[in-house]
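# just a sequence and a predicted model for now, questions to come.
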Amino acid sequence: MCDPVTHREPHATIEDARAGGHDYEIVEPSASPILESLRAFGYSPQTALADLIDNSISASAFEIRVQLHWMGSSSWISITDNGDGMDEKTLVAAMRLGSQSPLNDRSKGDLGRFGLGLKTASFSQGRQLTVMSRTPKAENLHVRQWDLDVVQRTDEWRLLTEAPSEISESMAELLPDSGTVVALGKLDRMLDKVFGAESAGSQADFLKIVDSVRRHLELVFHRYLSRSRPVRIWVNGQQLIPWDPFLRSHMATSTTGKESIWLAGYEVVVEPFVLPHKSKLSEAEHEAAAGLDGWNASQGFYVYRKDRLLVGGSWLGVGGAKEEHSKLARIAIEIPSTLDHLWQVDVRKSSIKAPSGMLGDLRRIARATKKDAEEVYRFRGKQTASRLAKEYVVAWDAIGHRSGGTSYRVNRRHPLVADALSDGLVNKTAVERLLRFVEETVPVTQIGIAVAESLDSTKGPFQDEGLEVRDQLEFMHQRQIAKGKSSSEALDFLATAEPFIYYLEIVQAFREDLE
């Protein structure tokens, strides 16, 4: 590591001289600790490879081949594209940390952000990064390699100008007439994270990574894959098929259209979707539309930047909890790269935070879309309730008295109350005493005054507590089954009782989850 070098700038003015001049030292960072720390950005294999593909797309590539080569502990990864390629000067600049400032304006097709992605994504998985490239009609290949073991041994910023023959020969075979091959070797983090050490089952685990990478990329780049002049991507020889989270092509998908929201002088476009009920989908369509983690996890906002998905299936802290009866709600957001700093786009381009100036609009759109999605289940729940046409079981009975006035009694026929009174482990007398105490101390007068003063804002049973309603439903469903009812009979019965009569969409979603 170089020792600090002291410089003294010439005084530009007398004032500068009086201020003591501009003495300073150049303090170069220690190479090995810096590069090792860059490995801790939190990439998964899927997000790392997506970040590397960003570079290929930025280089105008329209064919990109990702190959995870299984060779036990010597396994390696290659990403090959037919893009513009790089001359030697450009390649060296690309291998430099912070090759471009996030403050610089980028071209329309440039998906970069910090000038770190090539290095941080690669080092997150392995200790060796080799890049081979050539420009159109160029005779020479250009190669550069970072090897963290070399940097650790020397503690110098040694960017190697050649790679071992076994690596360079394999890469040269992959390289097209114009384009770039990125090779990741010494995959300590990827291999250790997945299976620890080489064993009989390691190759199967490695192939699971291949499948998860494929599915992740089909989502992240689905807009590129489905363009009229598409970018084509292969993972281990299998061409990717775009996965549209909004089922735009399905006639039963509904949308209220695009809405423009202006932030700091730039347009953010939001488009809500309500996906079809599973009765409108084939079994294969329903399974595919569930996404990587299932229907419930896939609801929420999908944030795009230059058609590249940054975050999918998140309510961004403004849409409330992910509930079963709102799982058909998905909302697309397109943000310009000029607002990266306000959205706090991270190095991995897989984490963001909604700007404070948009929280109100996003909350409004999320609530409206979730309400529309819930209406799909509410409608079907009403159909079921209409078919049953049974008398509702209320929680409280109003008792009129000859002397005038009304008192209220807990309905002993309500399934939750009846269950408590019939439980052999519970002291029935104690429960009755508790119910009578509650009945006789209900502050009817205070409630009447409060309701009269704020009738429009009075909360209904379990209002805004959908998860608790779901928990209550699940508990009572199991109790009714324990008493001899079938699952369907139990739900039919509970759908006629408070509070579930007000939340038929939750009952219906729960019913369908059990089917």
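Great, that's in hand.

# could you use CA atoms for every contact and neighbour count after this?
OK.

# for this protein, what's the longest strand?
strand 266-274 (DSSP state E).

# may I see the buried residues of the helix or strand that that strand is followed by?
Proceeding N to C from strand 266-274, the next assigned helix or strand is helix 283-289, under DSSP states H and E. Across helix 283-289, burial judged by 16 or more other C-alpha atoms under 10 Å covers H286, A289.

# elements contacting the helix or strand just after helix 283-289?
Sequence order places strand 300-305 as the next helix or strand after helix 283-289, per DSSP H and E. Here strand 300-305 touches strand 308-314, strand 329-335, going by 3 or more C-alpha pairs under 8 Å, 6 or more residues apart in numbering; DSSP states H and E.

# now the angle from the longest strand of the chain to strand 300-305?
On the basis of axes from the mean of the first three to the mean of the last three C-alpha atoms, to 10 degrees, strand 266-274 is oriented at 140 degrees to strand 300-305.

# pull out the buried residues from strand 266-274.
V268, V269, V270, E271, P272, F273, V274.

# please dump the helices and strands packed on strand 300-305 into TSV; it should also carry mean neighbour count for every row.
As requested, those are exported to TSV (neighbours: other C-alpha atoms under 10 Å):
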stretch	mean neighbour count
strand 308-314	21
strand 329-335	23
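
# next, the one to line up against it:
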Amino acid sequence: MVETIKLEPDAGLVKSLGANHTLESAIADLVDNCLDAGATKIAVRLLTDNDRLVQVEVIDNGNGMDSSSADKAMTLGHRREYAHNDLGHFGIGMKAASFGHADVLTVWSSKYGATPVGRRIQRADFSKDFSCEVLSADAAADADAHRKRVTGAGRGTSVVWSELRSTYRGANTEEARTWMANAEIGLRSHLGVTFHRLIAKDVLDIDILVDELEYADEGIGTPVKPLDPFGYARSGHPAYPKAVVAESGDEQITLHCHIWPPKVDIPGFRINGKPGDRFQGFYIYRNDRLLQVGGWSEVANSSAHRQLARVMLDEETAIGSFLTMNPEKAGLRFEPIFRDALAHAAAKDGTTFDAYLKDAEACYVEGNRRVSQRQPVIAPDKGFAPKLRKSIEAELPLLRSDSLNLQWKLLPESEFIDVDFGNSTLWINSRYRYLFAPERRSLNDAPVLKALLFLLTHKVFEGAHLGPKDKDNILLWREILGSAVEAEEIMRGE
């Protein structure tokens, strides 16, 4: 070594900040900052002008910041002292989340005992020399008063995005409104599932307001409801959930393996309106914040038969050794140590991870077997042999309100059947009786013929009246069966 030099980061890296953030993940990252600041109430405001999104505000009732803290918060890569339960991790969250979607980031904050402060970063300037604008105390006081009206608190922070790049830019108003509606639905779903534990525990209240910028201060936000990806009422398999332990050296993690009940399509299984089969896999939590919503992360393959399988991992010690978190907090990298440990993981009863997947597949297959539900039919009565009647009653549920007779009667030549709907009777032409009952002519003769005619015609007698379709079917049967019985006579040489 000849010498040591310091290589300062190029401000141009700002242009790529937040490239992997969706609108939902970016706002969730801002919510993380609010929680780290001790916030219990967070207002997310999506403000429009002529139905186009023009401003995003995330306002909290947290501890707030003084001038020094605000400067550090706006510094790219500044890493404060993180507590063990903080959701922040990299020191770039707010900047990356903001510049992934907006060209101007403004932060207003107020802390007990300190003068309200304001800071603003223009993305174009920040990408040249990391410059940040200090805003006036009067403007900060106005922002403080606005925040009090929104959250009811005397302290807190407001993060404002303007000059947005994430918005509908076409000329079609209906398209713009649809885009905005979908954006709100997607955001509600994402925040609802990401923070579902905190919302359900009543330690966090998030509301979302979508309104025109001019009238937003008169609006009231709608609370985000928790969306629990494990919120089934009853397990799909009696042996689950089951704890499967994965070990590597002195380290171990517990995977809580769940199997959803089959044929369930409720919020929680279905997320953001998308079918539940897309959300099989791992659910990774850190301090009750959901970091990964499903996906097998290349340790297993997705398949329709595995759609009921969801695995919960909520041990903070897993992150950093078994798993690595990305800056967007949207999914994790599963390290080789995790893959190796998973191959030998087992529950107390010896169930391996592979056995768990097979159980989930079997549960899906069994739950989706087609169960034939036969509809009730009119009860057989006169003309049916006792054995035939019992067979029909054993195989089909019966309508007890009426019964069907199958009897012989002289009809015109070439007609084989006649439907007497009013008397619930199907008449068979006695001219051709000898073809089907040549030896013994009894009330219950020709059981095979009568069974076939019953299966063909019973629905006609089960309605309140003969509809057009019924009448057309009767004409069809008469024509075809009439031709068939004439052919039968010819073939027998009669």
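Received it, and whenever you're ready, just let me know what you need. None of the values given here were measured: they were computed from a predicted structure.

# need the TM-score from the superposition.
The TM-score (TM-score structural alignment, normalised by the length of the second structure) is 0.63; 348 aligned residues with a C-alpha RMSD of 3.1 Å.

# quick one: the longest strand of the first structure to the second structure mean distance?
Following the fit onto the second structure, the mean deviation recorded for strand 266-274 of the first structure is 2.0 Å by mean C-alpha distance after the TM-score superposition for the first structure.

# mind giving me the packing neighbours of the host helix or strand of E512 of the first structure?
Per DSSP H and E: E512 of the first structure is located in helix 504-514. In terms of contacts (3+ C-alpha pairs under 8 Å, 6+ apart), helix 504-514 of the first structure is packed against helix 359-388, helix 466-482, helix 487-494.

# make JSON lines from the helices and strands packed on strand 300-305 of the first structure and add distance to L473 of the first structure to it.
Listed next are those as JSON lines, based on distance: least, C-alpha to C-alpha, whole Å:
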{"stretch": "strand 308-314", "distance to L473 of the first structure": "26"}
{"stretch": "strand 329-335", "distance to L473 of the first structure": "22"}
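
# which of the ones you listed sits closest to T161 of the first structure?
Closest to T161 of the first structure of those is strand 308-314 (C-alpha to C-alpha; 32.8 Å).

# same for the closest one, what does it pack against?
helix 202-220, strand 300-305.

# quick one: closest of the ones you listed to G400 of the first structure.
Closest to G400 of the first structure of those is strand 300-305 (C-alpha to C-alpha; 48.4 Å).

# whereabouts in the second structure does the closest one align?
The aligned range for strand 300-305 of the first structure in the second structure is 281-286, by TM-score structural alignment.

# list the buried residues for the matching stretch?
For stretch 281-286 of the second structure, the neighbour count (16+ other C-alpha under 10 Å) marks G281, F282, Y283, I284, Y285, R286 as buried.

# what does stretch 358-366 of the first structure give?
L362, R363, I365, A366.

# against L53 of the second structure, how distant is A181 of the second structure?
Applying C-alpha to C-alpha, to the nearest Å, the value for A181 of the second structure to L53 of the second structure is 11 Å.

# the more surrounded of these two?
Looking at A181 of the second structure and L53 with other C-alpha atoms under 10 Å, you find the greater number of neighbours at L53, namely 27 against 13.

# ok so the more buried one is a strand residue?
Yes: the assignment for L53 of the second structure is a strand, going by DSSP: H, G, I helix; E, B strand; the rest coil.

# re earlier: the match of strand 300-305 of the first structure vs the first structure, average offset?
Averaged out, stretch 281-286 of the second structure is 1.3 Å away (mean C-alpha distance after the TM-score superposition for the first structure).
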